[in-house]
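Participant: Pasting the sequence and the predicted model now:
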Amino acid sequence: MLAGIDTHKDTLAVAVIDDTGRPAVVTELANTEAGFDALELLLEEHTVTRVGIEGSGNYGRGAAVRLVLTGGLEVVEVPPSLTSRERSGRPGQGKTDPVDAVAIARITAREAGLPAVRLAIGVAADLRALADYRAQLVAERTALANRTHSELHGLLPGYQATIPRLTAPTFLTAAQDLLDGDTSVRAQLTRRRLIRWASSPPRSGTSPG
């Protein structure tokens, strides 16, 4: 038997299929420790040997870690693109969590080269988490800089001649000075963005703005 799991914040849609691809069990479990207990029992009861999970690095992280650490199962990651393709190949079913779980199970049965899930534990996982967090901060800072420049241009066309970037305190002060006396909502919001920018110093190796 093989199984597919479609993961969500609160629930896990689980499908167990036989060797012909026919669903033997399609159910929904809580995405909690108690739900993981029930999942283990379900897979053991049906002698499941391989499980495919969509979203093992996101909402499926907890379930993936539990199944891998329990042992005795091959646990693989199923890309959403494959699930969508599988579902579209069976018109009339529509997109529902149970339908996706069955699709994930059938992909798990068919695709021998699916990658093993990456456990979100240990030093390597911690480094990935730190790298992801840094990338998020850089993206947020870049978005803030771009929006601030856009608003300044709308409020003060030509401002860039004296404020080419926002990476120096003198430029931030100059931008605030240019907005002095403007009581419009957009000016007030731009001031707030400038304050946020000043309170979030750039990380090493980044220079947006």
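Facilitator: Arrived safely, thanks for sending. Numbers count the residues shown, from 1 in each chain.

Participant: make it CA atoms for all contacts and neighbour counts henceforth
Facilitator: Will do.

Participant: Distance check, the spatially most distant residue from the centre of the chain against Glu74.
Facilitator: Of all residues in the chain, Gly181 has its C-alpha farthest from the mean position, at 42.2 Å, by CA atoms, centre = their mean. Distance, Gly181 to Glu74, by CA to CA, to the nearest Å: 65 Å.

Participant: Tell me which helix or strand the residue farthest from the centre of the chain sits in.
Facilitator: Gly181 is part of no helix or strand, with elements assigned from DSSP states H and E.

Participant: sec struct for the most centrally placed residue in the chain, please.
Facilitator: Centroid-nearest residue in the chain: Asn58, 5.6 Å away (criterion: CA atoms, centre = their mean). Following DSSP: H, G, I helix; E, B strand; the rest coil, the label given to Asn58 is coil.

Participant: Okay, helices next: where are they in this structure?
Facilitator: 33-45, 61-70, 80-88, 97-110, 122-155, 169-179, 185-199 (DSSP state H).

Participant: how about those helices, which one is nearest Ala15?
Facilitator: helix 97-110 (5.2 Å; CA to CA).

Participant: Quick one: distance of the closest one to the chain centre.
Facilitator: Here the centre of helix 97-110 is set off from its chain's centre by 20 Å, with CA atoms, centre = their mean, to the nearest Å.

Participant: another one to put next to it:
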Amino acid sequence: MTSAVAEDPAGQVVFGGVDSHADTLHVAVISDNGGHLADAEFTTTAAGYAAAFAFLGAHGHVRAIGVEGTSSYGAGFTRAARSHAHRVVEVNRPDRAERRRIGKSDPIDAYAAARAALSGRASSAPKDDTVAGIRALHNAARSAVKARTAALNQITHILITAPEAVRAKYGRLKGTDRTDVLARLRPAGDAVHIAVLTTLKSLARRVKELTAEHETLTRALDSEVTAHNPGLRAAYGVGPDTAAQLLVTAGGNPDRMRTEAAFAALCGAAPVPASSGRTNRHRLSRGGDRAANAALYRIALVRMSSDSRTRAYVTRQTAAGRTKKEIIRLLKRAIAREVFRCLTTAVTVPGIADLRPLRQSKNITLTAVARHFGVWPATISTLERGIRRDDDLASTYRDWLTAA
């Protein structure tokens, strides 16, 4: 620990930097001209946070505190700092080139965070806690899917090398049929057959349990996402998983992103110039939050397959000579713009609760409605239940039911 406190710290403006860990955090203080003043280590407890604030305040008026990991190890400190009216800015981890040049240690990282706050290189407000529940549910749902996929892969690999009688009987089954049959097994035979069948039964039951767990988590996630931002959830092609990912990426306070271009860059959907000489073109961005980029990609695929306006757009762009990759890049950029509007402004979602009662009151079947509009019955069903949003179809459907 170093200390070089100014003779009159009360009138001095200082900046803080924090390198956070699970059990400790390292705090550094610099002056407004970048001079190192002091650094110290504190515990990640209420008492430790209070001691850190007293340490910072002892060196002058704290203008801002740069924190690395505001949504992970530094979440507790960030929350406490905000409650003490300190301005906290989010600091990205130093790039590898800089770390190779100056080295890495807790004091080095803490001073780097303080310099980032001083220079303005770090200026983004950290995410608030309003999406913490959505983040938790989303992580749990994703881990359930990963564990389920791992169990299914294990079943497939075991059946490939299983005794011939087991492979011939169960290897030809696919999907849920195979899982259901294996979950009801009664292992019998010699020691090898019993061991293999017991393993397959255990894995199949695990798959069924994880499937039920994922469905429960998805329902809870859908409820949370819809309550938090009904406009985003109602956008075409945006499901519970993609909506949750975009909300987690943006945070509960999307005003921290000043423009929709900044949000597009955050999602890795901003076009990157790739021109040289007479070639004038853009390429896909490799930066940003790749999970958010994947969410935009899935929305684009859904719209390309089932949204009439998007399909017409793809047809026009294909006729203009654009490749599929270029078209998807353009779509992701446009979707990012739409999502940003949903995140930053209140979007009114037209009501659909009256559609099903109105149809049933006139004894009209889903099949009859679907035949009239030239769509699948499932399309009308999902529209009535609010699973899929199509404002034009809903309005036309309501008018047709009223006149019927």
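Facilitator: Noted; the coordinates are in hand. From a predicted model like this one, the values you see are computed outputs, not experimental measurements.

Participant: Once they're superposed, tell me the TM-score.
Facilitator: Once superposed, the chains reach a TM-score of 0.76 (TM-score structural alignment, normalised by the length of structure 1), with 198 aligned residues with a CA RMSD of 3.2 Å.

Participant: Can you say which of the helices of structure 1 is packed in most?
Facilitator: helix 97-110 (a mean of 25; mean count of other CA atoms under 10 Å).

Participant: In structure 2, which residues correspond to that helix?
Facilitator: On structure 2, the counterpart of helix 97-110 of structure 1 by TM-score structural alignment is residues 106-119.

Participant: can you put the helices of structure 1 in JSON lines and add distance to Leu2 of structure 1?
Facilitator: Compiled in JSON lines, the helices of structure 1 are given as follows (distance: least, CA to CA, whole Å):
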{"stretch": "helix 33-45", "distance to Leu2 of structure 1": "9"}
{"stretch": "helix 61-70", "distance to Leu2 of structure 1": "14"}
{"stretch": "helix 80-88", "distance to Leu2 of structure 1": "15"}
{"stretch": "helix 97-110", "distance to Leu2 of structure 1": "6"}
{"stretch": "helix 122-155", "distance to Leu2 of structure 1": "27"}
{"stretch": "helix 169-179", "distance to Leu2 of structure 1": "59"}
{"stretch": "helix 185-199", "distance to Leu2 of structure 1": "50"}
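
Participant: Nearest to Gly205 of structure 1, out of these?
Facilitator: Nearest to Gly205 of structure 1 among the helices of structure 1 is helix 122-155; the distance by CA to CA comes to 9.7 Å.

Participant: angle of that closest one against helix 169-179?
Facilitator: 40 degrees (axes from the mean of the first three to the mean of the last three CA atoms, to 10 degrees).

Participant: Now do helix 122-155 of structure 1: distance to the chain's middle.
Facilitator: Distance, centroid of helix 122-155 of structure 1 to centroid of chain: 15 Å (CA atoms, centre = their mean).

Participant: Let me know the angle separating it from helix 185-199.
Facilitator: Between helix 122-155 of structure 1 and helix 185-199, the angle comes out at 140 degrees (the same axes, to 10 degrees).

Participant: Remind me what helix 122-155 of structure 1 packs against, helices and strands.
Facilitator: Applying 3 or more CA pairs under 8 Å, 6 or more residues apart in numbering; DSSP states H and E, one finds that helix 122-155 of structure 1 contacts helix 185-199.

Participant: helices or strands next to the helix it packs on in the packing?
Facilitator: Applying 3+ CA pairs under 8 Å, 6+ apart, one finds that helix 185-199 of structure 1 contacts helix 122-155, helix 169-179.

Participant: May I see those helices organised as a markdown table, with distance to Ala64 of structure 1 added?
Facilitator: A markdown table is the format used below for those (distance: least, CA to CA, whole Å):
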| stretch | distance to Ala64 of structure 1 |
| --- | --- |
| helix 122-155 | 14 |
| helix 169-179 | 47 |
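
Participant: Indicate which one of those helices is closest to Ala38 of structure 1.
Facilitator: Evaluated over these, closeness to Ala38 of structure 1 peaks at helix 122-155, with 25.5 Å, by CA to CA.

Participant: what residue of structure 2 takes the place of the residue nearest to the centre of structure 1?
Facilitator: Counting by TM-score structural alignment, Asn58 of structure 1 corresponds to Ser72 in structure 2.

Participant: again with Arg87 of structure 1
Facilitator: Arg87 of structure 1 maps onto Arg99 in structure 2, by TM-score structural alignment.

Participant: State the distance from its match to Ala112 of structure 2.
Facilitator: Taking CA to CA, one finds Arg99 of structure 2 at 10 Å from Ala112 of structure 2.
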